[in-house]
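Chemist: I need the structure of the sequence given here:
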Amino acid sequence: MSRQRDVLKTWLGMLEVTEAIKKRLDMQLRAQFGVSLSGFDILAALHAGDPKGLRAGVLSQKLRVSDGATTQLVATLEKTGLIARAKDENDGRVVLVRISEQGLTLFEDMARAHHAWLLEAFAALKLKDLNQIVSLIGTIDPHALIATKITESV
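Modeler: Model (predicted):
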């Protein structure tokens, strides 16, 4: 096989597996908790962030999604009581988004289930296989890929 074909085959395989796992996680989260994978990601970012909350723009950056997508998801999660918005104490112009007590309780249950589902998805792999995948993926610098100047032709 040529390197070009091997690279394409690797890319498509990684993409197929990633998309299948994401779809399965999304279906499981919606069925068991009524929250999408995107909603789970927002709750996870808020859980890991400053307890006072995060600016919506910072949340978008952490999740690598558009501000519009974040706004829609935040509105949905706020309606269900899983997150809350509040003015920043230091700057009344800034709105912070934080996880609510109800959201924290649900997130902790969701995180345990999410972890169990990932263990199922990777059950066929031995620990040495997982370590090898992590090592190989670690050789690709996503920040360098994003920062690399876009060229017209290859």
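Chemist: Every contact and neighbour count from this point should use C-alpha atoms.
Modeler: Fine.
Chemist: can you give me the strands for this structure?
Modeler: With DSSP state E as the criterion, the chain has strands at 54-55, 83-87, 95-99.
Chemist: Any idea how far the first one is from the middle of the chain?
Modeler: Put plainly, it is strand 54-55. 16 Å (CA atoms, centre = their mean, to the nearest Å).
Chemist: what packs against it?
Modeler: The criterion is 3 or more CA pairs under 8 Å, 6 or more residues apart in numbering; DSSP states H and E, and the helices and strands that strand 54-55 contacts are strand 95-99.
Chemist: Try it again at 10 Å.
Modeler: strand 83-87, strand 95-99 (3 or more CA pairs under 10 Å, 6 or more residues apart in numbering; DSSP states H and E).
Chemist: Second chain to compare with the first, below:
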Amino acid sequence: MTASDRLDPGIFEGLAGVRLAMRRFLSFSEAALSQAGITSQQYQAMLVIKVAEQSQIMVRELSKQMMIQRNGAVQLIDRLEAAHLAIRIPSSTDKRSVLVALTDQGETLLETLARAHLGAMLENEPLLIDSLTQLRKLAELA
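Modeler: Sure thing, here's the model as predicted:
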């Protein structure tokens, strides 16, 4: 590798900044979710359910969006149901299928966690924006 083939040192700074912002956010998230008594996978499932059409989703679609196997999605829904955070609803269009929706308790918890996550994201916004801007400028020069 010649000197002209080497990446600009600013690329490494930018990548380090992005990773630091992500690690800070993920560290916050894991602590907040642990305190709430749920896993990051359960939180992600709750977000996926919330943004689905009419805040209801079929198991196969949940597994697809979460990039997990169907049986993993079923177990995840079982745990959300056991915690009274989600409920299965028989599908009106396909008697073999069920939809998953959040319970009132699930909605309340999700709202609380989303507010906290938004705050943590905004705390890391300056570092993330600066790092991404630096990377964009350097990538355009390359």
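Chemist: TM-score for the pair, please.
Modeler: The TM-score (TM-score structural alignment, normalised by the length of the second structure) is 0.72; 133 aligned residues with a CA RMSD of 3.4 Å.
Chemist: for the helices and strands packed on strand 54-55 of the first structure, which one ends up most surrounded?
Modeler: strand 95-99 (a mean of 23; mean count of other CA atoms under 10 Å).
Chemist: For that strand, grab the matching residue range in the second structure.
Modeler: Alignment note (TM-score structural alignment): strand 95-99 of the first structure is matched to residues 98-102 of the second structure.
Chemist: Confirm for me that residue 20 of the second structure is in contact with residue 124.
Modeler: Yes: using CA atoms under 10 Å, residue 20 of the second structure is in contact with residue 124, at 9.0 Å.
Chemist: mind listing what's buried in the lengthiest helix in the first structure?
Modeler: As assigned by DSSP state H, the longest helix anywhere in the first structure is helix 3-33. Neighbour-count burial for helix 3-33 of the first structure flags 21, 24, 25, 26, 27, 28, 29 (criterion: 16 or more other CA atoms under 10 Å).
Chemist: quick check, nearest of these to residue 51 of the first structure?
Modeler: residue 29 (24.0 Å; CA to CA).
Chemist: Report the contact partners of the alignment partner in the second structure of the closest one.
Modeler: The alignment partner of residue 29 of the first structure in the second structure, by TM-score structural alignment, is residue 33. Residues in contact with residue 33 of the second structure (CA atoms under 10 Å, 6 or more residues apart in numbering) are 39, 40, 41, 42, 43, 113, 117.
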